[in-house]
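> Predicted model and sequence below, questions to follow.
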Amino acid sequence: MSTIQNNIEHIKGLIRTAEEKFSRQPHSVQLLAVSKTKPIEALEQAIASGQRQFGENYVQEGVDKIHHFNEHYNQTELEWHFIGPIQSNKTRLIAENFDWVHSIDREKIAQRLNDQRINLAPLQVLIQVNTSGEASKSGIDHAQTFALAQLINDLPNLTLRGLMSIPENVSDYASQLAAFEHLKNLQLQLQQHYPQVDTLSMGMSGDMQAAIEAGSTMVRIGTAIFGERHYPTAKE
């Protein structure tokens, strides 16, 4: 068994332990393997361990991987999630290739994704919320979330599934938990109007436990699976 396969098994074990500890339903938290900057061979090892959901931050890199695996692994059902900031000139590639988008934070982006999602099943989307108020973080303000949710709900080629956040990087558990509970409360408010909202994409290697306690349904793990990243000169 490869190191990547061992890492995935270890992380899945941690997730199952946290589910039990916090009285979550078994297998209610999914592992999204964040594979940005990682080569095809690394993803192949993850697939061999049973991993099927992959998150990409860079559009062209992600599209190239999707095309490769569609050609060479067409009997394996993989699920591709775009989790990075979205530029207007990249929406067509995202709409035409990805299954999920986690990082919608503007009406313009939602509209473009809808208009460019042609002859495909609806794109499953999350609204990215800036829970920490940091200027350096992407995401919509809490108060603006409801208007964006209404717009997305009215677009036929998008399905609103929930929320995503990248909270402030803090080490103390109480602060981590408070940020995630804020997003969970926002999700509960949305569910009153949109019952299909069932997904909370929150939690990474350093705050996964707090995220699961607060109600995360999808944790995004990269380095703990694939090792340190080596960023390319051109990311798009």
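Here it is on my side, so go on.

> switch to C-alpha atoms for all contacts and neighbour counts from now on
Will do.

> and residue 90, what does it touch?
If you count contacts by Cα atoms under 8 Å, 6 or more residues apart in numbering, residue 90 has them with residue 59.

> Next one: it from residue 106, what distance?
Using Cα to Cα, to the nearest Å, residue 90 is found at 14 Å from residue 106.

> What of residue 157?
For residue 157, the distance to residue 106 - Cα to Cα - is 16 Å.

> Compare neighbour counts for those two and give me the winner.
Between residue 157 and residue 106, counted using other Cα atoms under 10 Å, the more crowded position is residue 157 (22 against 16).

> For stretch 39-48, buried residues please.
42, 43, 45, 46, 47 (16 or more other Cα atoms under 10 Å).

> Shouldn't the first one be within a helix?
Yes: remark: residue 42 belongs to a helix, assigned using DSSP: H, G, I helix; E, B strand; the rest coil.

> what are the ranges of the strands in the chain?
Remark: strands assigned in the chain by DSSP state E are 30-34, 53-56, 79-82, 100-104, 123-128, 158-164, 199-201, 218-221.

> For these, give me TSV that also has mean neighbour count and distance to residue 228.
Converted to TSV, the strands of the chain look like this (neighbours: other Cα atoms under 10 Å; distance: least, Cα to Cα, whole Å):
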stretch	mean neighbour count	distance to residue 228
strand 30-34	22	12
strand 53-56	23	15
strand 79-82	22	20
strand 100-104	26	23
strand 123-128	24	25
strand 158-164	25	23
strand 199-201	25	22
strand 218-221	22	12
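
> Second structure for comparison follows:
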Amino acid sequence: MIILKMNDIAHNLAQVRDKISAAAAQCGRAPEEVTLLAVSKTKPVSAVEEAIAAGQRAFGENYVQEGVEKIRHFQQAGATGLQWHFIGPLQSNKSRLVAEHFDWCHTVDRLRIASRLSEQRPADMAPLNVLIQVNISDEDSKSGIPPEAVDELAAEVAALPGLVLRGLMAIPAPESEYVRQFAVAQRMAVAFGRLKAQYATVDTLSLGMSDDMEAAIAAGSTMVRIGTAIFGARDYTKQ
């Protein structure tokens, strides 16, 4: 297993930010329009600390308990200004932990989960920012709703007092060709644009990872989720 040396994470972050800036410039967008979400799942607190020292503030976690432990660690350490995004599949029995600790949930795909998150969000916390997950590639193995179901679920989510509807998220099927990546991303951008026209709170399209980031940004993504390129290869044996 590769162990990153000190400052490697800072170096990697700088490289990823440069790629985001270049991709944005290529399509006439400002780099500030694209938020970098550092996916820190399976990574130790020490790696997150290095990323924070390098200026990173938004982190994505796929596993509820692991994410909560990191959030609590940094709260106890007095860290401020951090944003924690839950980006993994969410089971009903874990919804309370997400509602009580995270700032964002990217994977809302049914009313039951949205309702639980709203009910379980503590009254002394700001409403939970949520994204509706869209299964844009129609994969049986992926969570998310079909694009044609977005309007109905969006209306239901927008009415829940403990949540703020911020937009859409998708994990497209892997495509090696840029043209195909862009075509899928463009379909998400169309759905996002339609939603944005209906709700004043909608401003986020979470789309694009290491292999398809450029196509996603060209299509209009406002948030890319990058993990391995920042933190190195993951060790899943601990999960």
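All right, it came through fine. What you see is a predicted model, and the numbers here were worked out from it, not measured in a lab.

> coming back round to it: can I get the strands of structure 1 in TSV with distance to residue 94 of structure 1?
Formatted as TSV, the strands of structure 1 follow (distance: least, Cα to Cα, whole Å):
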stretch	distance to residue 94 of structure 1
strand 30-34	16
strand 53-56	11
strand 79-82	7
strand 100-104	8
strand 123-128	10
strand 158-164	12
strand 199-201	18
strand 218-221	19
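
> in the lengthiest helix in structure 2, what's buried?
Using DSSP state H, we find that the single longest helix of structure 2 is helix 178-198. For helix 178-198 of structure 2, a neighbour-count test (16+ other Cα under 10 Å) marks 181, 182, 184, 185, 186, 188, 189, 191, 192, 193, 195, 196 as buried.

> That one aligns to what range in structure 1?
Aligning helix 178-198 of structure 2 against structure 1 (TM-score structural alignment) gives residues 173-193.

> Outside of that stretch itself, list whatever touches it.
The contact list for stretch 173-193 of structure 1 (Cα under 8 Å, 6+ apart) reads 129, 131-132, 142, 146, 162-163, 165, 167, 170, 197-198, 200, 202, 207, 210-211, 213-216.

> Nearest residue to the aligned partner of residue 79 of structure 1 in structure 2 in space, please, no chain neighbours.
Residue 79 of structure 1 maps onto residue 83 in structure 2, with residues paired by TM-score structural alignment. Of all residues beyond its chain neighbours, the one nearest residue 83 of structure 2 is residue 58 (4.6 Å), with distances taken as Cα to Cα, 6 or more residues apart in numbering.

> so what's the one you found up against?
Neighbours of residue 58 of structure 2 in contact, by Cα under 8 Å, 6+ apart: 36, 37, 38, 82, 83, 84, 85.

> if we go to 7 Å?
37, 38, 82, 83, 84 (Cα atoms under 7 Å, 6 or more residues apart in numbering).

> What is the neighbour count of the aligned partner of residue 92 of structure 2 in structure 1?
Aligning on TM-score structural alignment places residue 92 of structure 2 opposite residue 88 in structure 1. Using other Cα under 10 Å, residue 88 of structure 1 has 11 other residues around it.

> Now check structure 1 for the residue matching residue 217 of structure 2.
Mapped onto structure 1 by TM-score structural alignment, residue 217 of structure 2 lines up with residue 212.

> same thing with residue 107 of structure 2?
Using TM-score structural alignment, residue 107 of structure 2 sits opposite residue 103 in structure 1.

> Tell me the spatial nearest neighbour of its match, not counting adjacent residues.
Counting by Cα to Cα, 6+ apart, the nearest residue to residue 103 of structure 1 once its immediate chain neighbours are dropped is residue 128, at 4.9 Å.

> Filter the contacts of stretch 173-193 of structure 1 down to the ones in helices?
Per DSSP H, these map to helices at 146, 210, 211, 213, 214.
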